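Novice: dropping a prediction and its sequence here:
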Amino acid sequence: MGISGWNVAGLTPVVLRGNGRDNLLDRSAWTFSTGFSFNEKFNYCAASFGENFGIPFYPSETAGPRSLMPTINASPPGWLEGNVVRITDPKHIWHDPANATLYIIMRTNTNGSGYAAVLKAVEQRDGGIALQVVTAPSGKLLSFIPFPGGSLKFFITYDTFTHLYWMASSIITDSMCKLSATPQGRYNLPSNQRNILGLYYSSNCIDWVQASVISKGETEYHARNYPSFVISGQDIFLVARSGDCFAKNGQYTNLITFHIIKDFRSLVI
């Protein structure tokens, strides 16, 4: 199905596997997962989709954006930037003793905040990689998980010293404002608040603890979002897509900022 505008409903996540001894510039050196797009798996126009969870939060169409106000649109629900994690704790119900399963936690457009999407990538006997849905122990489909800042891009990495997953994500404090009261400089929907960046940690990728505020912009124009980071010794080195008073808005920004979180492991409570 063709989708105009922001086509996150039509994206298919792909996990790639390559051998470091091969020429990774050669496409044939990589194994690509097989999977499905959001709209191939979920009928988000069905009356039962998202019932009791308010997904999508605002009414949306199937083939393109729906105008809510002259400057605010709601795109069809979908997923985009993903983080691949391996569950290493044998006590975790997602742990795979065969070490053949990865989980993809993805930023998710629900036209609201507070949720991410999850899939698993399972290595097959023939060496291929297949994307599969996740189910709860009840047998219910587990498409969405509660997630801080899940409506915007986040970044997760695993720390072997603390045995914790660390994440940088947007802190959203104002997603429930009326459309007509959306602050100046915030791009599109109220949930797109991008001016506070937080650091979190988790032992299981589901239950997250906020460790600190990494950076907070003075206004909506001063975005601090879309983070990526590396762990270096006792510190985290992080870059973010940021803005200042010369930015067009919180989405279309003009800076990349660099942040150091010193002795980050001391933030664990």
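Specialist: It's in.

Novice: rest of the way, CA atoms for contacts and neighbours
Specialist: OK.

Novice: how about the contacts made by the closest residue to E123 other than its chain neighbours?
Specialist: Setting aside the residues directly before and after it, E123 is nearest to I129 in space (CA to CA, 6 or more residues apart in numbering), at 4.5 Å. If you count contacts by CA atoms under 8 Å, 6 or more residues apart in numbering, I129 has them with 15, 31-34, 121-123.

Novice: please redo it, this time with the cut-off set to 7 Å
Specialist: Contacts for I129 (CA atoms under 7 Å, 6 or more residues apart in numbering) come out as 32-34, 121-123.

Novice: and here's the other structure:
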Amino acid sequence: MNRIRTWKYLLWVLVTVWPLLLAAAPRTPVVEVRGRLIDIRKADRWSEAYPQYRKHRFGNSLPERLVGMNYAVSLKEFAGPSAVRCSRPCDLLLALNATTPDTMLWHPTGETFYINRNLYRLYEGRYTTPGKWMELPATRNGKASSMLFARNLRVAGTVPVPGTVVARVPVLRKTHITNPNILILPDGSYLAVCSGVYPHRVAAIYRSTDRGESWSAWAKVDYPINFYTLFLHRGALYLMGTRSPQGTIVICRSTDNGQTWELPDETSGRGVLLEGHYHSAPVPVVEHQGRLWRAMETNFPDERRQAFVLSAAVGDDLMRASSWKISRFLKSSPEWIAESDEGGFRQWIEGNVVVAPDGRLVNVLRVDEQKWGRSAAVVHIEGLRKLSFDPAKDIIEMPGGGKKFTIRYDSLSRRYWSLTSIVLDEFRGMRHGGIYASGIHCGLIRNTLALISSEDLYHWRVERTILASDNPFFDGFQYVDWQFDGEDLVSVIRLAMEEPRGLPNRQHDANFLVFKRIVKFREAGEPDVIRTLHKSGGCG
């Protein structure tokens, strides 16, 4: 009996007292840092020491007490953190390369370590002015970024995200946001979908009932689906894409506005449309002359991607493979665009089925070539099986055509519209000493988002700039999906930029899904301009 009482008492302590003790225990204070392009990383032997510098790594010389500790750093050629602030006094560790600080404030520990040939010396300092910024020693010009080590770090003064954040990656640089989709339901609510929030390619669905002002988690599609499009047909929602990682074309269905889903069944074959290796993106599903149409590409190993389209009669069961007809596959040729140092016509991908002005269907594809970044291709759909293409006529100049885009037709303006990541000449070939030492190519310049339009799908013009950044290395506004909403456009953006947790790996690897409304899109407007590369904060 005494033993039972003892166990009951211990259980009561565990449930009642222990949480109170934990709450009362002092927590590691948050140390805020500021500066130019500041990243928060974890120090480990053989891990990359600077953002976007793959060949510069910590080695065996890293002191044991720094292993596993967080640190603040910038690009190697920048100064590193310029100031620090905390809510209470704390001890700091600062590593400097070829820079001697004021030894009255910073005391050498005698510890050193190398990153490649760069020798760092470690200093200890005491922060004693809670809530106030303390300037850090300035790195000498031409020397490697300083590093501030602490258990709990946060970047202060980051540029606000230009839009409403729908979702963000749970751990920075471990995954990135992909497959952004947006749909307006008949009840007026918005659904946004993306990958990168949950593991294993599970799609996360968010809902807004206030026209995009706020968003809440709505559901998830517990199936490894990729390259998908969300669309509504005859009262049901569908998610059509490929099974990851194999690439088989699959489709999911929901009859309750996306809260629950009928998933593909590999045993019965329901929801499994075409076995193989295929590729796409969130591109439109178009209803035309009694059929639904969607573009895709092959993705077989060691083969150039080939364009094709799928279609199904509007009254057929879309979950059955037999309902879908597959066109022939259409090859591309590198000779269609003249070869250069950057290569010619590399591939065509992420096509949009569009009804052309003459009432016929075409597939407008992104062209991957790394010199200009403004080419697209118009493939003609001639029935269920036949596709045709004339490279002399059907390779077009389209601002931002080198990155994924969505095209929709507006009957009021009688124009086709798209949001694209255009390439400005001022950013071509920009470089730093890391992964862009040879200059950034146009396929990865994604820091300017523009609204473009065309009367005929062949001649495009930029109507206005929506988002503009000075930083092509880390900022990316890309893979935009959008819908008409009266006089406005509503969009979701796969967006990469700095945040309090640090920097994304690069502009391609988005850490945010962002909603943005473009008010009165047919009229002129001013862009949202952000500066993350040249903002104040000290530079080397």
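Specialist: Yes, it's here. Note that this is a predicted model, so its numbers are computed, not measured.

Novice: picking that back up, now do the same for the residue nearest to E123 of the first structure: its match in the second structure.
Specialist: Matched to the second structure by TM-score structural alignment, I129 of the first structure sits across from R385.

Novice: gap between its match and L412 of the second structure?
Specialist: Distance, R385 of the second structure to L412 of the second structure, by CA to CA, to the nearest Å: 33 Å.

Novice: quick check: nearest residue in space to Y200 of the first structure, chain neighbours excluded?
Specialist: Nearest to Y200 of the first structure is Q210, by CA to CA, 6+ apart, at 4.3 Å.

Novice: can you report how many residues lie near P391 of the second structure?
Specialist: 16 (other CA atoms under 10 Å).

Novice: need the contact list for the nearest residue to A168 of the first structure once chain neighbours are set aside.
Specialist: The spatially closest residue to A168 of the first structure, leaving aside those adjacent along the chain, is L199, at 4.6 Å (CA to CA, 6+ apart). Residues in contact with L199 of the first structure (CA under 7 Å, 6+ apart) are 167-169, 210-214.

Novice: just the buried residues out of these, in ChimeraX syntax.
Specialist: In ChimeraX, this line selects whichever of those come out buried by 16 or more other CA atoms under 10 Å:
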select :167,168,169,210,211,212,213,214
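
Novice: quick one: which of the contacts of L199 of the first structure hold up in the second structure? List them.
Specialist: For the contacts of L199 of the first structure, the subset whose aligned partners also touch in the second structure (both residues aligned by TM-score structural alignment, their matches' CA atoms under 7 Å) is 167-169, 210-214.

Novice: closest one of those residues to V268 of the first structure?
Specialist: A211 (6.7 Å; CA to CA).

Novice: aligned to that closest one, what sits in the second structure?
Specialist: Residue mapping for A211 of the first structure onto the second structure gives E463, with TM-score structural alignment as the criterion.

Novice: and the host helix or strand of that match, what does it pack onto?
Specialist: If you go by DSSP states H and E, E463 of the second structure is part of strand 460-469. When contacts are defined as 3 or more CA pairs under 7 Å, 6 or more residues apart in numbering; DSSP states H and E, strand 460-469 of the second structure packs onto strand 448-454, strand 528-530.

Novice: how about those strands, which one is nearest P180 of the second structure?
Specialist: Across those, P180 of the second structure has its closest neighbour in strand 448-454 (15.4 Å, CA to CA).

Novice: average offset of that closest one relative to the first structure?
Specialist: Compared with the first structure after fitting, strand 448-454 of the second structure deviates on average by 0.7 Å (mean CA distance after the TM-score superposition for the first structure).

Novice: matching residues in the first structure for that strand?
Specialist: So strand 448-454 of the second structure is aligned with residues 196-202, judged by TM-score structural alignment.
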